[in-house]
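> sequence? don't have it. structure:
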């Protein structure tokens, strides 16, 4: 029996504690940069498994290292933060927590993106590997990252000398729970998650009375023209073979129907899959906004502010092939190909900074019957809540078991006593 099967046959021995930890974490979510309780519980658990732990990296980040003889160093990462949403799942362990956000407002908080699943799975995988060190060799680094939702958690840990605090990884691995059949895993090489940029643009006009528009420069009309013009960047400037999404999600101007304001503020979000496309569209946005302002006679140049930025996630081909081979061996027909995702993540900031090969995969979190009943003509209907929905709640099992199995199988593709890659993979 291969090492992966030998270790994972003991999953039932950790299942009750893992499920209890998950439910407690789901019931006690914390916003980005506020993951103090979560980090303390994670560090306590990892220390009890025999890991050398360090807390407070980048504010609330946790690292845990287990040395087990000579061999590769594998980094496994999970994110910990929750979202400002009111949970409506009806679960008996649903969150009723509120917290003060960065703006000082009291908001509801829930784990609506599955980070509680990620934490519980990494704890479970770490415990199993720690309890069966005779089946592998090398060094395991478990990284629990804060503030993924704000896109600056990985950068914060890097700024706090993360890569100097841990053994240099030979590979970095991460996963995310997604709408899909629970018990299944999927990955792909190349671009897998889009980059994302959020811009706040302020355009300036000249205010006045609504009855005398000739004496004004109306920023509302100006902003409307910009919204329409920006859509042409995707439909007329971007090749159809290059996926890209540009959304103006917020537009604010004025206080009263008969007052023409002196400025309008819009917020837009851009998602792309190559650095070249990303930069070209950002340049086009700036050009289009400036041109519309000039056409309207705006009294001064528009203001541009980037307030959220997520990197592109591009799975290393050789690393992904090695993990895919391990998944195929262990999961069989429950391992598949992951579709290109328009979601974004900041995990890749860490391996890109350290020049570390990496791969990132998805696990299903939806009850199989529910998911299959909701698929019509290749589309998943609203019966399956997606991440960031107040109804998002991965089915408890086999989601936790599958996420744990995936991490163990992927790690042992490097740490197993026979470190040669699977037959259909290439060593990284």
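Okay, I see it. Predicted model, so just to flag it, every value in this text is computed and none were measured. Residues are numbered from 1 along each chain as shown.
> use CA for all of it now, contacts and neighbours both
Fine.
> any idea how far residue 379 is from residue 371?
Residue 379 sits 11 Å away from residue 371, going by C-alpha to C-alpha, to the nearest Å.
> One more to weigh against that first structure:
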């Protein structure tokens, strides 16, 4: 496989200028979930330029390119395309100044704050290199560009729109995510890699009154505060110490004016788990606490619960991960490491699960290596290195793009090399 990878990657330096220009363009023109029209058009055009059969509009803005190259396995490589409602603060000369309208109709700034522009650029680069070196591999390469990962429903939308009947069934599905680790490093990880995630919206009911007459109210601000405090005991006192879980209250909304006691409050929570039984335990505990505190406050009715933006567990196949890790070690040597399990979440696994095939998903570093090393030496990585979803998140172009592109090629050739 080494000779095949060397052959395919021998021309990688010739696409660097094109790839960096493409990345800067994507970064400067981000698009929100389900609105990736410009990005999808660019992707489809690039794939057609390199002889891929292109399927557009799957699940809305999803794009899939298929390159058949004789008999052999079928490998699907996946990248996500959407950006976030964040005002960019990187100071880059290609920083986004884009504005858009989110699903609720609000005007919001837009930024590629999670690195999906890196993912698209790397997969298009890998597709171009593989198309130019078809004598070095055999089989079918499927390049899938997914919308709306940030909403948690993009992969499901493609599946529901007939993905599995519209493209060849892969033998394996492969993907990667740029993370706030040293650029050029790669992290294959067997088993659970990215956590499950769920968002929960709780509406707590009180009784409104004038701020000067609190005795006539059932104050939802006090009720919400008691729920938030009580929620902190779930992980600390109910989840077994050997298990992992996160319960975060990200939003509290109550009232409109200082002298008005409202009649309801809204809490929005996010939970992260690796184990389904722990997930169910936490969801049950959240509901129990909200109901009990409502009863203690004399609420006029039970709280309302809505679970949304749910993400599946990314549970990497042991066999597929071992195969990719071996190929990575052979090609990249000491740049292969293990970031460990990540508490971020992805809907990537929805696609291989729909096909019923194994998958593996790895991390790619995107932080300037010198800056990361210095932060490690100071013990200030979490403070000094902007992570995904930060307005300052800005992967360095190189070696991030080079490593991410080569990783997709090397991983695909673990199956497609003759």
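Perfect, I can see it now. The shown structure was predicted, so the numbers you read here are calculated from the model rather than taken from an experiment.
> Let me see the TM-score of these two.
TM-score of the superposed chains, computed with TM-score structural alignment, normalised by the length of structure 2, equals 0.97; 417 aligned residues with a C-alpha RMSD of 1.3 Å.
> and residue 379 and residue 371 of structure 1? which has more neighbours close in?
Neighbours per residue (other C-alpha atoms under 10 Å) separate residue 379 of structure 1 from residue 371, with residue 371 holding more: 19 against 8.
> Quick check, the more buried one in contact with residue 382.
No: counting by C-alpha atoms under 8 Å, residue 382 is not a contact partner of residue 371 of structure 1; they are 10.3 Å apart.
> give me the number of residues near residue 292 of structure 1?
So residue 292 of structure 1, with other C-alpha under 10 Å, has 18 neighbours.
> Which residue ranges of the stretch 51-200 of structure 1 form strands?
Remark: strands assigned in the stretch 51-200 of structure 1 by DSSP state E, counting those that start in this stretch are 52-57, 61-68, 73-79, 98-100, 106-108, 138-145, 171-181, 185-187, 190-193, 195-204.
> got the contact list for the fifth one?
It refers to strand 106-108 of structure 1. Contact with strand 106-108 of structure 1 is made by 84-87, 96-101, as judged by C-alpha atoms under 8 Å, 6 or more residues apart in numbering.
> List the buried residues in it.
Residues residue 108 are the ones in strand 106-108 of structure 1 that count as buried (16 or more other C-alpha atoms under 10 Å).
> which bit of structure 2 covers it?
Counting by TM-score structural alignment, strand 106-108 of structure 1 pairs with residues 107-109 of structure 2.
> mean shift between the matching stretch and structure 1?
Overlaying structure 1 shows stretch 107-109 of structure 2 at a mean distance of 1.7 Å from the equivalent residues (mean C-alpha distance after the TM-score superposition for structure 1).
> mind listing what the spatially most central residue of structure 1 touches?
Nearest to the mean C-alpha position of structure 1, counting by C-alpha atoms, centre = their mean, stands residue 345 at 3.5 Å. Going by C-alpha under 8 Å, 6+ apart, residue 345 of structure 1 touches 148-149, 151, 193, 195, 310-313.
> now residue 349 of structure 1
Contacts of residue 349 of structure 1 by C-alpha under 8 Å, 6+ apart are 154-155, 311.
> Most neighbours of all those, which one?
residue 154 (27 neighbours).
> now that residue: how far from residue 116 of structure 1?
Distance from residue 154 of structure 1 to residue 116 of structure 1, by C-alpha to C-alpha: 17 Å.
> the helices in the stretch 201-350 of structure 1, which residues?
219-232, 275-296, 317-331, 349-354 (DSSP state H, counting those that start in this stretch).
> Of those helices, which stretch is the most buried?
helix 317-331 (a mean of 22; mean count of other C-alpha atoms under 10 Å).
> re earlier: pick out whichever of the contacts of residue 349 of structure 1 sits closest to residue 248 of structure 1.
Taking C-alpha to C-alpha as the measure, residue 248 of structure 1 lies nearest residue 311 of the contacts of residue 349 of structure 1, at 19.8 Å.
> and the aligned residue in structure 2 for the closest one, what does it touch?
Counting by TM-score structural alignment, residue 311 of structure 1 lines up with residue 312 in structure 2. In this structure, residue 312 of structure 2 makes contact with 195-197, 345-347, 349-350, judged by C-alpha under 8 Å, 6+ apart.
> ok, the residues you listed in structure 1: which stay?
With both residues aligned by TM-score structural alignment, their matches' C-alpha atoms under 8 Å, the contacts of those that structure 1 also has are 195-197, 345-347, 349-350.
> hang on, the earlier thing: export the contacts of residue 312 of structure 2 to JSON lines and tack on distance to residue 319 of structure 2?
As requested, those are exported to JSON lines (distance: C-alpha to C-alpha, whole Å):
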{"residue": "195", "distance to residue 319 of structure 2": "20"}
{"residue": "196", "distance to residue 319 of structure 2": "22"}
{"residue": "197", "distance to residue 319 of structure 2": "25"}
{"residue": "345", "distance to residue 319 of structure 2": "22"}
{"residue": "346", "distance to residue 319 of structure 2": "21"}
{"residue": "347", "distance to residue 319 of structure 2": "21"}
{"residue": "349", "distance to residue 319 of structure 2": "16"}
{"residue": "350", "distance to residue 319 of structure 2": "19"}
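> Give the aligned range of stretch 30-40 of structure 1 in structure 2.
Against structure 2, stretch 30-40 of structure 1 falls on residues 31-41 (TM-score structural alignment).
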